[in-house]
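**Student:** Here is my input, please return the structure:
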Amino acid sequence: MERALWGLRPLKALLIIYSFLFPNFLLPFGIKVNPACNPYKHTYDACFIKWVEGYLEPLTGETTLPGTKSTVDPAVRAKAKAEEYEKLCGESWRVYKDCVWKAVKDKDLMPLLTQAREENPLLSPNSEPTSSK
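**Tutor:** Just a heads-up that it's a prediction; the model follows:
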């Protein structure tokens, strides 16, 4: 029996939505926003995994000896990898994301998502977590 999403706490609802927006984000609850998005997820996952494998390797044509520094500027490499991602996976990501967001809207999950964001805001990479004392 599939559980209804309405009784979920906001953080749990946020985790469910993130599990679809970020395919490599693990969700232990086993709840699906829309199983019809699964084929798009699998297509995107396969593309993303292939791209990450390439991201972890040097750029094509880049040669460095062990113990020497890379000759490629990190900013240039990052830009090249971003362009490669867009070329290889951009369309599959947009199709998958659109499917998930449609399901979020169709199931009226936006109020839960908004509440979860207010109660548990995502921190920017440069911000320090605050503790409530």
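**Student:** switch to C-alpha atoms for all contacts and neighbour counts from now on
**Tutor:** OK.
**Student:** Can you tell me the closest non-neighbouring residue to Cys47?
**Tutor:** Nearest residue to Cys47, sequence neighbours excluded (CA to CA, 6 or more residues apart in numbering): Cys89, at 5.8 Å.
**Student:** before we move on, what about Leu123?
**Tutor:** Take Leu123 and drop its neighbours on the chain: the residue closest to it by CA to CA, 6+ apart is Pro129, 7.3 Å away.
**Student:** What is the burial count for that neighbour?
**Tutor:** 9 (other CA atoms under 10 Å).
**Student:** Give the helix, strand or coil label for it.
**Tutor:** Three-state assignment for Pro129 (DSSP: H, G, I helix; E, B strand; the rest coil): coil.
**Student:** With Phe20 instead?
**Tutor:** Per three-state DSSP, Phe20 ends up helix.
**Student:** do you know how far the residue nearest to Leu123 is from Trp51?
**Tutor:** 31 Å (CA to CA, to the nearest Å).
**Student:** And the biggest helix by length in the chain, what's buried?
**Tutor:** The residue-count maximum for a helix in the chain (DSSP state H) belongs to helix 74-106. Within helix 74-106, the residues that qualify as buried by neighbour count (16 or more other CA atoms under 10 Å) are 81, 85, 88-90, 92-93, 96-97, 99-101, 103-104.
**Student:** Please provide the structure for the following sequence as well, for comparison with the first:
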Amino acid sequence: MDSLEPKCTPLKNSYDACFNLWFEKYLTLTANYESGNDRKRVLARSKEQYEKDCGLKWLQYHSCLNEALDSRQLKPLLEAARNEDPLPEPSKLEKSTRSN
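**Tutor:** Presented below is the predicted three-dimensional model:
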């Protein structure tokens, strides 16, 4: 899928490929550790690996996308949509999915 801004598409594709590769490894690793300190260590290492491999790619894509949002004057519309129908906070979302 292309980015909102065509010049950002190569950055998006690079980040998406990096993230997908990282996420596949993450799922494989975490499936082996259901709880405890080993799981915490694996998650911490996985986060560090993500930052090392994909962090810069995300920042580059995010920067390009923000420029596109500014140039197209879309930020006020996004902010209005967020105010009108905000996403739930992660902690509230977790509680609602646990109760279902």
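**Student:** Can you give me the TM-score here?
**Tutor:** Here the TM-score for the pair of chains, by TM-score structural alignment, normalised by the length of the second structure, is 0.79; 93 aligned residues with a CA RMSD of 2.8 Å.
**Student:** thinking again about what came up before, look up how far Phe20 of the first structure lies from the residue nearest to Cys47 of the first structure.
**Tutor:** The gap separating Cys89 of the first structure from Phe20 of the first structure is 16 Å, by CA to CA.
**Student:** just Tyr44 of the first structure next, same as before
**Tutor:** In terms of CA to CA, Tyr44 of the first structure sits 11 Å off from Phe20 of the first structure.
**Student:** do Lys102 of the first structure as well
**Tutor:** 12 Å.
**Student:** Can you tell me the closest non-neighbouring residue to whatever residue of the first structure lines up with Val42 of the second structure?
**Tutor:** In the first structure, Val42 of the second structure lines up with Arg77, judged by TM-score structural alignment. Ranked by CA to CA, 6+ apart and with sequence neighbours excluded, the top spatial neighbour of Arg77 of the first structure is Leu59, at 7.2 Å.
**Student:** just Tyr50 of the second structure next, same as before
**Tutor:** That would be Trp22: by CA to CA, 6+ apart, it lies 6.5 Å from Tyr50 of the second structure.
**Student:** Give me the aligned partner of the one you found over in the first structure.
**Tutor:** Match for Trp22 of the second structure (TM-score structural alignment): Trp51.
**Student:** Now do the contacts for that match.
**Tutor:** 85, 88-89 (CA atoms under 8 Å, 6 or more residues apart in numbering).
**Student:** hmm, back to that, so the residue nearest to Tyr50 of the second structure versus Thr28 of the second structure, what's the distance?
**Tutor:** According to CA to CA, Trp22 of the second structure stands 10 Å off from Thr28 of the second structure.
**Student:** in what helix or strand does Lys95 of the second structure lie?
**Tutor:** helix 90-99 (DSSP states H and E).
**Student:** cool, Leu11 of the second structure as well?
**Tutor:** helix 9-31.
**Student:** what's near enough to touch Cys89 of the first structure?
**Tutor:** 44, 47-48, 51.
**Student:** aligned partner of it in the second structure?
**Tutor:** In the second structure, Cys89 of the first structure lands on Cys54 (TM-score structural alignment).
**Student:** No more questions from me, cheers.
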